[in-house]
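Enquirer: give me the fold of what follows.
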Amino acid sequence: MQGALSIRRSLALFLPVWLMLGLVLAGMVVVATDAGWTNALLFALPMTMVYAFAAGFSAYYLCRAYPLSQKSIWSIVLVLGLAALVSGVLWMAAGLAWNGMLRALEVGWAGLEMPPALKAMVFGLGVILYGLCAVANYLAIEFGRARISERRELESKLMAQEAELRMLRTQIDPHFLFNSLNSISALTSIDPARAREMTLKVADFFRHTLGLEAHTQATVDDEIALVQDFLSIEKVRFGARLAVRCEIDEAARACLLPPMILQPLVENAVKHGIGGLTGGGTVNIVARRDASQLRISVENDVDEDQDSGVPGNGIGLVNVQQRLATAYGHESSVHHARRDNKYRVELTLPARTITEL
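Expert: Have a look, this model is predicted:
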């Protein structure tokens, strides 16, 4: 389908150009012979359109047979020069034959006088037009090669980006599993029933995440569902100490983002925020669409005596920053700050849905 459209577009450009050249040739015939415009047009237009296809296809195949990158410039000039001379001679001969047919009609509005100057002009114009066809074909070939090279380079970049995202993504599962096993281990000695419940929920959580492996993007709704699965695991350990509040804008629910991008932020909020509070606290998750941007924030209570930063090695937050930078570049940002015993991480990324891709 694209090939047919490309051919139609090429013809839409090719035919008007040669039609204008036919009009130019007709004007030159009028000046050279004092013939009427009807005679000149009847001679020039059919000649030009026939030559358009003959010279165009001939130059195309020669340019393909003698690519600039593989043949010496002198061999290309020699071959195309000989082809242009032969084409000029053939075009002049075709013009004489066509003019003879027109004159055989013996009407005043058809046929021309063909002085030597006009013959030389037709020959010279044929040589020049053939050379221009060759130049145009070489430009088209090189442009096509450049487009293919750009597409391959883009595909390579996308493959590298996908590999990097996959690598960053694989950091999350072991990190979460390590923290979950520590929690289960702590519960085993004090509450075996809750430890068993948490083990089953962890298994369900990983079963759910395996379904996301084949996807490069998930909706906000999917991410919130995954986060809620994770929080249900943590509630087994924290009980009433862990409160959760979600405010999801309806316009944001269908927006796309990298899968499991929120889970490490919520995990940090629970482990390093709520986990350090004797009385527990609240994790607030807010998602809203702001025109062309999607803004998601994860906020949690922290101990007032805790340092301004969140304790820990920062794997989750750094991973999120790297994944967003790899996926969206300068279109995304991650900001985190502590204020009034609240620690807040806000993500900003392009707001796109499946229908807007």
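
Enquirer: from here on, just use CA atoms for contacts and neighbour counts.
Expert: OK.

Enquirer: what sits against G111?
Expert: By CA atoms under 8 Å, 6 or more residues apart in numbering, the contact list for G111 reads 39, 43, 99-103.

Enquirer: need those in a markdown table (columns: distance to N179 and neighbour count).
Expert: What follows is those, written out as a markdown table (distance: CA to CA, whole Å; neighbours: other CA atoms under 10 Å):
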| residue | distance to N179 | neighbour count |
| --- | --- | --- |
| N39 | 92 | 19 |
| F43 | 87 | 23 |
| N99 | 92 | 21 |
| G100 | 95 | 16 |
| M101 | 94 | 13 |
| L102 | 94 | 19 |
| R103 | 97 | 16 |
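
Enquirer: how about this one, so we can line them up?
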Amino acid sequence: MHPILSDRRRFLVYIGTWMLIAVLIARLLVANDLTNWTYALWFSVPIALFAGFLTSSAYFVCRSLPFNQRSFSIAALVFCSAALISGMSWLGLCHGWSKVLVAVTDETSAVRISTHLSVLFFITGFAIYLLALLAFDVYIAFDNIREAERREAASRLLARDAELQVLRSQIDPHFLFNSLNSISALTAIDAAAARTMTIALADFFRQTLAIAEKEKISLKEELLLCENFLAVEKIRFGKKLGIEFSVATEAENALIPPMILQPLLENAIKHGIRNLAKGGVIMVTIFQRDRWLHIAVENPLSPVPASSTGNGLGLSNLRQRFFALYGEQARVTWQQTDEKFILEMAMPFEQDNNESVYK
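Expert: You can find the predicted model right below:
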């Protein structure tokens, strides 16, 4: 749609500009003793508004010649031809309107359009239309750049969402795989515990389904998910499994991607606690500092590495997921010794108002 007609404010400014041009034309006519103010305004206002209407058509001329598909010679020919037609049309209107005013008013006040004045009107109409063509051409070029940037941003968003869906599809089966293994093992040992665990797992998966499709959830929701998960694992490991949470009060309302902490606890149990005869304690530390949210998960390891099966979380997937959400504004690192494994995450601190501030 036309950029002037589609915006009321632009339209009013455009009309106001041409009214000022009408006053300027009238002032020049009066200054050269060609007529009085009343007649000058009667003459200049209609021809100025017509010129404004005529000049607005320059936008469609520019649109008919896409910048990336035109040649300089064709553009120059079209632009000059359009400006020439505009100048002649405006000159014709000036002569015609002058005759109409002569017919309905006192001839002594009429503007006598001499050859010199005709040339001046023609050159003015030609120049104004040519300037309008150049102005609209620049506007269209910048509008195309903005549109390309919007399309690129939309493409990046779609690519990010697609990547997140792929990563989630790789992570989600991991929960079901290990859960079924746990139930299978408990069935042969303690049928009542297996039944209790099945019910608990149903509650756990119900919660995961509620939050899995969200891009961000509160830290409180993630911790509640972790508590439900650990309640299930407690049935399996008993006193062998210990957990210590250290969560700073100011970090409780932070927004984080869903299901980033629970799978880390699952990995800590699978690759750490499960392989220790006496078990151990998983330590989770969460705090906010300098507008960043820091999460650390530490678990003990067996001195003798044990083989394990299953999909696993995939720390590289975790990094990719963070990059898809935060770009370079997040960090996932880990280190392993003979006795423990430590994973640390840092991400921009966001609160419920979804306003993020970076360090």
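
Enquirer: circling back: nearest to A251 of the first structure among the contacts of G111 of the first structure?
Expert: Minimum distance to A251 of the first structure across the contacts of G111 of the first structure is 66.5 Å, recorded for F43 (CA to CA).

Enquirer: give the contact list for the closest one.
Expert: 26, 95, 98-99, 110-112.

Enquirer: for the first structure, longest helix please?
Expert: Assignment by DSSP state H gives helix 116-190 as the longest helix of the first structure.

Enquirer: mean per-residue distance, that one to the second structure?
Expert: By mean CA distance after the TM-score superposition for the first structure, the fitted helix 116-190 of the first structure averages 2.2 Å away from its aligned residues in the second structure.

Enquirer: that helix - contacts with which helices or strands?
Expert: Using 3 or more CA pairs under 8 Å, 6 or more residues apart in numbering; DSSP states H and E as the contact test, the elements touching helix 116-190 of the first structure are helix 2-33, helix 37-65, helix 73-104, helix 192-210, helix 263-268, helix 315-328.

Enquirer: the following helix or strand past the shortest one against the second structure, how far on average?
Expert: Sequence-wise, the next helix or strand downstream of helix 263-268 of the first structure (DSSP states H and E) is strand 281-290. Mean deviation of strand 281-290 of the first structure from its aligned counterpart in the second structure after superposition (mean CA distance after the TM-score superposition for the first structure): 2.6 Å.

Enquirer: in the following helix or strand past strand 281-290 of the first structure, what's buried?
Expert: The helix or strand immediately downstream of strand 281-290 of the first structure is strand 293-301, counting by DSSP H and E. Of all the residues in strand 293-301 of the first structure, those buried under the rule 16 or more other CA atoms under 10 Å are 293-301.

Enquirer: one step back: for Q322 of the first structure, state which of the contacts of G111 of the first structure is nearest.
Expert: Distances from Q322 of the first structure to the contacts of G111 of the first structure, taken by CA to CA, are shortest for F43, at 69.2 Å.

Enquirer: find the centremost residue of the second structure, please.
Expert: With distances taken as CA atoms, centre = their mean, A153 lies nearest the centre of the second structure, 5.9 Å away.

Enquirer: distance check, that one against E147 of the second structure.
Expert: 10 Å (CA to CA, to the nearest Å).

Enquirer: what of V297 of the second structure?
Expert: V297 of the second structure is 44 Å from E147 of the second structure, by CA to CA.

Enquirer: can you check W97 of the second structure too?
Expert: From W97 of the second structure to E147 of the second structure the distance is 43 Å (CA to CA).

Enquirer: the more surrounded of those two?
Expert: Comparing W97 of the second structure with E147 by other CA atoms under 10 Å, the one with more neighbours is W97, at 17 against 12.

Enquirer: would you check that the more buried one makes contact with F43?
Expert: Yes: taking contacts as CA atoms under 8 Å, W97 of the second structure lies within contact range of F43: 7.1 Å.

Enquirer: common neighbours of the two, please.
Expert: Counting by CA under 8 Å, 6+ apart, nothing touches both W97 of the second structure and F43.

Enquirer: so N253 of the second structure, which state does it fall into?
Expert: Following DSSP: H, G, I helix; E, B strand; the rest coil, N253 of the second structure is assigned to coil.

Enquirer: what sits against M19 of the second structure?
Expert: Per CA under 8 Å, 6+ apart, neighbours of M19 of the second structure: 45, 48-49.

Enquirer: in CSV: these, plus neighbour count and distance to T55 of the second structure.
Expert: Formatted as CSV, the contacts of M19 of the second structure follow (neighbours: other CA atoms under 10 Å; distance: CA to CA, whole Å):
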residue, neighbour count, distance to T55 of the second structure
V45, 19, 15
A48, 22, 10
L49, 19, 10
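
Enquirer: a markdown table please, covering these and showing distance to S179 of the second structure.
Expert: Formatted as a markdown table, those follow (distance: CA to CA, whole Å):
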| residue | distance to S179 of the second structure |
| --- | --- |
| V45 | 82 |
| A48 | 79 |
| L49 | 77 |
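
Enquirer: kindly indicate which of those residues lies nearest A210 of the second structure.
Expert: Nearest member of the contacts of M19 of the second structure to A210 of the second structure, counting by CA to CA, is L49, at 61.1 Å.

Enquirer: gap between S307 of the second structure and S184 of the second structure?
Expert: With CA to CA as the criterion, S307 of the second structure and S184 of the second structure are 19 Å apart.

Enquirer: perfect, that will be all.
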